[in-house]
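Colleague: Quick check, what structure comes out for this input:
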Amino acid sequence: MNLMNTKILPFSTTAFKSGEFVEVSEKDVLGKWAIFFFYPADFTFVCPTELGDVADHYEELQKLGVEVFSVSTDTHFVHKAWHDTSETIGKIDYYMLGDASGVITNNFQNMREGAGLADRATFLVDPEGTIQFMEVTAEGIGRNAAELLRKVKAAQYVAAHPGEVCPAKWEEGEAILAPGLDLVGKI
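Modeller: Predicted coordinates for the structure are as follows:
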């Protein structure tokens, strides 16, 4: 699976967001930064901890012009039921995309073989619809929204400053690198 620097594929689905069912397609992603946050299933164990962590960082992501689309192969009805019954999931205000057909999950080449479930994966999409970051973890390994936020800031910095790159552990405001002959063998 290497989707880096490829465009997202068309999709259309119903999502649960802010107490309502809304229609979402790839057209709603274009023009802004977007995170596609795939997880295996609602009413599970690691998934709510991750989704709640992203909810805790959602306001800051919004300030950066980033929209979040969580995706599982559950329906939008199941997302609503989970939202209504879990205190952790109840604080989510971002889109919870239903993907019972698996179209979105397959578009991102993220369907778990033979299970009908999405793997635990994160994709950062730029305003042109191009995938700039992707991460897939094993079933039992939860993700960290603070680290995701750091990577979003780095991707946005690099996009806004061609010819500059962000080194490991880069934090906003820290030194960057400008790759060139003068740096070869000096790092």
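
Colleague: C-alpha only now, for contacts and for neighbours.
Modeller: Will do.

Colleague: Please list the outside residues in contact with whichever strand or helix holds Phe16.
Modeller: Here Phe16 sits within strand 12-17, counting by DSSP states H and E. Where contact means CA atoms under 8 Å, 6 or more residues apart in numbering, the residues beyond strand 12-17 that reach it are 21-26, 76-77, 79-80, 93-99.

Colleague: one more to put side by side:
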Amino acid sequence: MSLIGTEVQPFQATAFQNGKFLDVTEQNFKGQWSVVCFYPADFTFVCPTELEDLQNQYAELKQLGVEVYSVSTDTHFTHKAWHASSPAIGKVEYIMIGDPSHVISRNFDVLVESEGLADRGTFIIDPDGVIQTVEITAGGIGRDASALISKIKAAQYVRNNPGEVCPAKWQEGGETLKPNLDLVGKI
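Modeller: The predicted structure is shown next:
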């Protein structure tokens, strides 16, 4: 079953951010745009490159009204230790959620049960807490956080402009489409 168009399911978790632990629930994803980025595990190889890249885009994401949440099945204590020991992760300012119970990973359908780890999954969630995009990649394939910017801008545009859609490779300010019977077979 596709998660597109569904509300984020309830959860409670502890996260690490800027030297502090904080409680996070699905309610945190309401009232703003959110990016939830699942990754397999702390203290690994591809994961720190992805999270550092996401941090490099964090200021622009914040300007777009987006909060970022990374999630792995590690604990919030492990996130703190990784943040303290890794130069790449030490830069991270966004919220790092611990999911040792696997509830969040199951809710987002990214848990690899046999390993107890999450797939690489990226989700864009609208201010109503509804999932708008899903991207899952294999463990060895790192994601490019800059690709999120265009997707978020398109999702925000479509939300703010009912009746319009964004074609492939749409960039902010570019032409959109207004689906109607006259367009059928002419694109």
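
Colleague: And the TM-score between them?
Modeller: Comparison of the two superposed chains (TM-score structural alignment, normalised by the length of structure 1) gives a TM-score of 0.98, and 187 aligned residues with a CA RMSD of 0.8 Å.

Colleague: Pull out the buried members of the contacts of strand 12-17 of structure 1.
Modeller: 21, 24-25, 76, 79-80, 93-99 (16 or more other CA atoms under 10 Å).

Colleague: What residue, apart from its backbone neighbours, is nearest Val103 of structure 2 spatially?
Modeller: Phe11 (6.8 Å; CA to CA, 6 or more residues apart in numbering).

Colleague: is it true that the one you found touches Ile104?
Modeller: Yes: taking contacts as CA atoms under 8 Å, Phe11 of structure 2 lies within contact range of Ile104: 6.4 Å.

Colleague: Which residue of these two possesses the greater neighbour count?
Modeller: Legend: neighbour count by other CA atoms under 10 Å for Phe11 of structure 2 and Ile104, higher for Ile104 (27 against 13).

Colleague: how close does that one sit to Ala81 of structure 2?
Modeller: Separation of Ile104 of structure 2 from Ala81 of structure 2 (CA to CA, to the nearest Å): 21 Å.

Colleague: repeat for Pro100 of structure 2
Modeller: Distance of Pro100 of structure 2 to Ala81 of structure 2, given as CA to CA: 15 Å.

Colleague: who's more crowded, those two?
Modeller: Between Pro100 of structure 2 and Ala81, counting by other CA under 10 Å, Pro100 is the more crowded of the two (17 against 14).

Colleague: Next one: the nearest residue to that one once chain neighbours are set aside relative to His79 of structure 2, how far apart?
Modeller: Closest residue in space to Pro100 of structure 2, ignoring its immediate chain neighbours: Thr73 at 4.6 Å, by CA to CA, 6+ apart. According to CA to CA, Thr73 of structure 2 and His79 of structure 2 sit 10 Å apart.

Colleague: Map Lys32 of structure 1 across to structure 2 for me.
Modeller: Per TM-score structural alignment, the equivalent position to Lys32 of structure 1 in structure 2 is Gln32.

Colleague: tell me the contacts of that match?
Modeller: 65-67, 126-128.

Colleague: can you pull out the helices in structure 1?
Modeller: For structure 1, the helices defined by DSSP state H occupy 46-63, 76-85, 87-90, 103-107, 145-160.

Colleague: Using TSV, please lay out those helices together with distance to Glu135 of structure 1.
Modeller: Formatted as TSV, the helices of structure 1 follow (distance: least, CA to CA, whole Å):
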stretch	distance to Glu135 of structure 1
helix 46-63	14
helix 76-85	23
helix 87-90	22
helix 103-107	14
helix 145-160	10
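
Colleague: If you count neighbours, what's buried in stretch 119-131 of structure 1?
Modeller: For stretch 119-131 of structure 1, by 16+ other CA under 10 Å, it's 119-126, 129-131.

Colleague: wait, I meant stretch 100-108 of structure 1
Modeller: Quick answer for stretch 100-108 of structure 1 (16+ other CA under 10 Å): 100, 102-105, 108.

Colleague: measure that stretch end to end?
Modeller: One end of stretch 100-108 of structure 1 sits 15 Å from the other (CA to CA).

Colleague: can you list contacts of it?
Modeller: 3, 8-9, 11, 38, 71-75, 99, 111, 116, 118.

Colleague: Please pick the buried ones from these.
Modeller: Judged by 16+ other CA under 10 Å, buried ones among these: 3, 8, 38, 71-75, 99, 111, 116, 118.

Colleague: Mind picking the two most distant members of the buried ones among the contacts of strand 12-17 of structure 1?
Modeller: Ser25 and Lys80 (19.1 Å; CA to CA).

Colleague: give me every residue that touches the residue nearest to Val103 of structure 2.
Modeller: Per CA under 8 Å, 6+ apart, neighbours of Phe11 of structure 2: 25-26, 103-104.

Colleague: Closest one of these to Glu50 of structure 2?
Modeller: Ile104 (19.7 Å).

Colleague: which position in structure 1 aligns with that closest one?
Modeller: Using TM-score structural alignment, Ile104 of structure 2 pairs with Ile104 in structure 1.

Colleague: measure its match to Ile35 of structure 1 for me?
Modeller: Distance from Ile104 of structure 1 to Ile35 of structure 1, by CA to CA: 13 Å.
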